[in-house]
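1. need coordinates for the below:
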Amino acid sequence: MAHTRSALQPLLLSALMALTACGTQSANGAALESKARSLGIEPAMVYVTDVPGYSVALQSVGVIGDHGFGVSYSGPNGGTIELRVDERAFSGPVGCTEATNATRTGQVTCEQEGNHWYRATGTSHSYVLEDADLVIRLSADPGTVDRDVLRQAAEHVHQASAEESARVLPSESRGGQGLPERGDLPANGDGAPQDPAGLFAGTSG
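-> Alright, predicted model coming up:
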């Protein structure tokens, strides 16, 4: 009997540790969801990407529209990649429909690359892709972020894990100023949320 009891002890300890870890993960996940919603962000809309040399600008994290997500990545040479996630505003596939007239006059370049759409003007360029009912856009100034780097950001974009969400979402210790500034409001004046003409317009704002 003593032998059986000693053999069961490691098994019971492992089971207890597994249950504890599961409970901790669930609690952490619930806390992150609560934090996102307190910032006005829908948790499922928190996406991140990975580009060598680029890091999250924590002060840039904010709401897009009503509950979308926005964040910027700063590069080693001063370049910035903006990541925005919002809901689809229409039922058709993401494409260049809204940019057709501009494309005819040579003002806009818009082309498909696999599951992505690339759009460029003289002052900005972006990659747009769909994920379920969401539209994800990565934008940059072509003078500071070239197309290859922007493509890499688009290829690596994905829904944030719990660990990634914890690193990206602002905490009270990062300034303690309450909600972050919205990522889609103009820098000056009382204008409406920004949504550059082109590939899509989110429903949340």
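
2. from here on, just use CA atoms for contacts and neighbour counts.
-> Will do.

3. which elements pack onto the top strand by length along the chain?
-> Longest strand in the chain by number of residues (criterion: DSSP state E): strand 55-64. Where contact means 3 or more C-alpha pairs under 8 Å, 6 or more residues apart in numbering; DSSP states H and E, strand 55-64 is packed against strand 68-74, strand 80-87, helix 162-168.

4. centroid-nearest residue for the chain?
-> Tyr47 (3.0 Å; C-alpha atoms, centre = their mean).

5. for the nearest residue to that residue once chain neighbours are set aside, give its distance to Arg37.
-> Spatial nearest neighbour of Tyr47, chain neighbours left out: Gln159 (4.2 Å); criterion: C-alpha to C-alpha, 6 or more residues apart in numbering. According to C-alpha to C-alpha, to the nearest Å, Gln159 stands 16 Å off from Arg37.

6. just Thr109 next, same as before
-> 37 Å.

7. please identify which of these two sits among more neighbours.
-> Thr109 (17 against 13; other C-alpha atoms under 10 Å).

8. from memory that one sits against Thr123, does it?
-> No - if you go by C-alpha atoms under 8 Å, Thr109 and Thr123 don't touch, sitting 11.8 Å apart.

9. ok so, going back, so the residue nearest to the centre of the chain touches Ala160, yeah?
-> Yes - using C-alpha under 8 Å, Tyr47 is in contact with Ala160, at 4.9 Å.

10. could you also give me the structure for this second sequence? I'd like to compare it with the first:
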Amino acid sequence: MRRTGRRIAVIPLLALPLLGLAACGEEDGTGRSAGTGAADEPVDEALVARAAALDTTVDMVYVTEAPGFTLAVQSVGPLNASGFQSSYTDASGAVLHLTVDHAPRDTEDLCPVLTGGEGWFCATDGGVWTASSDASGELRARVEDGRLITVAGDTSVPAEALDAALEAAHQADAEELAATLPDAPDDDGTPVERGDLPANGDGAPVDPVDPENASG
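-> Take a look at the predicted model:
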């Protein structure tokens, strides 16, 4: 294992600093990256549209699995310019984060990209990068076909779960895309009704406000 000896800044794992990465490779008309094996797989136009509505492309949508963790569908969203992110939770409430972004052109030392300062220990072994912080948790990362795939969790997520999640992370096939991507907005621009907001209590605000029910 090559250890960088670098200490990195403590940064919340919910907001990993994967910013300003240079895009690599070109995309074909399907939204898959040209030159990858997945580019040969036909992609339904409806799935391409659903990815575009999320400000990403189907080639950036990855799924994974780890013992006891399941996808939190409401967590699925874009990352940076055209990346992808999602979260997986277990029965205890632990959260494992999966992110996919364009890899930097220079992948010799990913520690500054993955962490960015003091407070983390970072090392690499066989193409897998590991960064850890006693206070904040750990992450794992690898580069694949010009993409940077990262899984991260706080101290409640076992290291074994992160290892399994990174190993299992893969580009979603058509069935997995359909199960993962949110529905695209209607043709008239009406957003799809969300199912993760409560019907009462602290739900979304009413607009316009009924003046008879408005408080002073």
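
11. post the TM-score for the overlay when you can.
-> The TM-score (TM-score structural alignment, normalised by the length of structure 1) is 0.64; 148 aligned residues with a C-alpha RMSD of 2.6 Å.

12. about what we covered before: between the longest strand of structure 1 and strand 68-74, how many degrees?
-> 160 degrees (axes from the mean of the first three to the mean of the last three C-alpha atoms, to 10 degrees).

13. superpose on structure 2 and give me the mean offset of strand 55-64 of structure 1.
-> Once fitted to structure 2, strand 55-64 of structure 1 is off its aligned match by 0.6 Å on average (mean C-alpha distance after the TM-score superposition for structure 1).

14. so which bit of structure 2 is that strand matched to?
-> With TM-score structural alignment applied, strand 55-64 of structure 1 matches the range 70-79 in structure 2.

15. contacting residues around the matching stretch?
-> Here stretch 70-79 of structure 2 makes contact (C-alpha atoms under 8 Å, 6 or more residues apart in numbering) with 54-56, 84-90, 99-101, 180-182, 196.

16. among the residues you listed, name the buried ones.
-> 54-56, 84-90, 99-101, 180-182 (16 or more other C-alpha atoms under 10 Å).

17. just to revisit the earlier point, adding distance to Pro142 of structure 1, write the helices and strands packed on strand 55-64 of structure 1 out as TSV.
-> Listed next are these as TSV, based on distance: least, C-alpha to C-alpha, whole Å:
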stretch	distance to Pro142 of structure 1
strand 68-74	14
strand 80-87	10
helix 162-168	25
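
18. nearest to Gln25 of structure 1, out of these?
-> helix 162-168 (8.7 Å; C-alpha to C-alpha).

19. so that closest one corresponds to what in structure 2?
-> Under TM-score structural alignment, helix 162-168 of structure 1 corresponds to residues 174-180 of structure 2.

20. what's the average distance of that stretch to structure 1?
-> Per aligned residue, stretch 174-180 of structure 2 averages 0.6 Å (mean C-alpha distance after the TM-score superposition for structure 1).

21. any idea how far that stretch is from the middle of the chain?
-> Between the centre of stretch 174-180 of structure 2 and the centre of its chain there are 15 Å (C-alpha atoms, centre = their mean, to the nearest Å).

22. name the residues that touch it?
-> Val43, Asp44, Leu47, Val58, Val61, Val63, Val73, Val76.

23. give the contact list for the aligned residue in structure 2 for His125 of structure 1.
-> Alignment note (TM-score structural alignment): His125 of structure 1 maps to Glu138 of structure 2. Counting by C-alpha under 8 Å, 6+ apart, Glu138 of structure 2 touches Thr130, Ala131, Ser132, Ala152, Gly153, Asp154, Thr155, Ala159.

24. counterpart of the fourth one over in structure 1?
-> If I follow you right, that is Ala152 of structure 2. Checking TM-score structural alignment: Ala152 of structure 2 goes with Ser139.

25. doesn't its match fall inside a helix?
-> No - assessed with DSSP: H, G, I helix; E, B strand; the rest coil, Ser139 of structure 1 is strand; it does not lie in a helix.

26. could you find the closest non-adjacent residue to it?
-> Nearest residue to Ser139 of structure 1, sequence neighbours excluded (C-alpha to C-alpha, 6+ apart): Ser126, at 4.1 Å.
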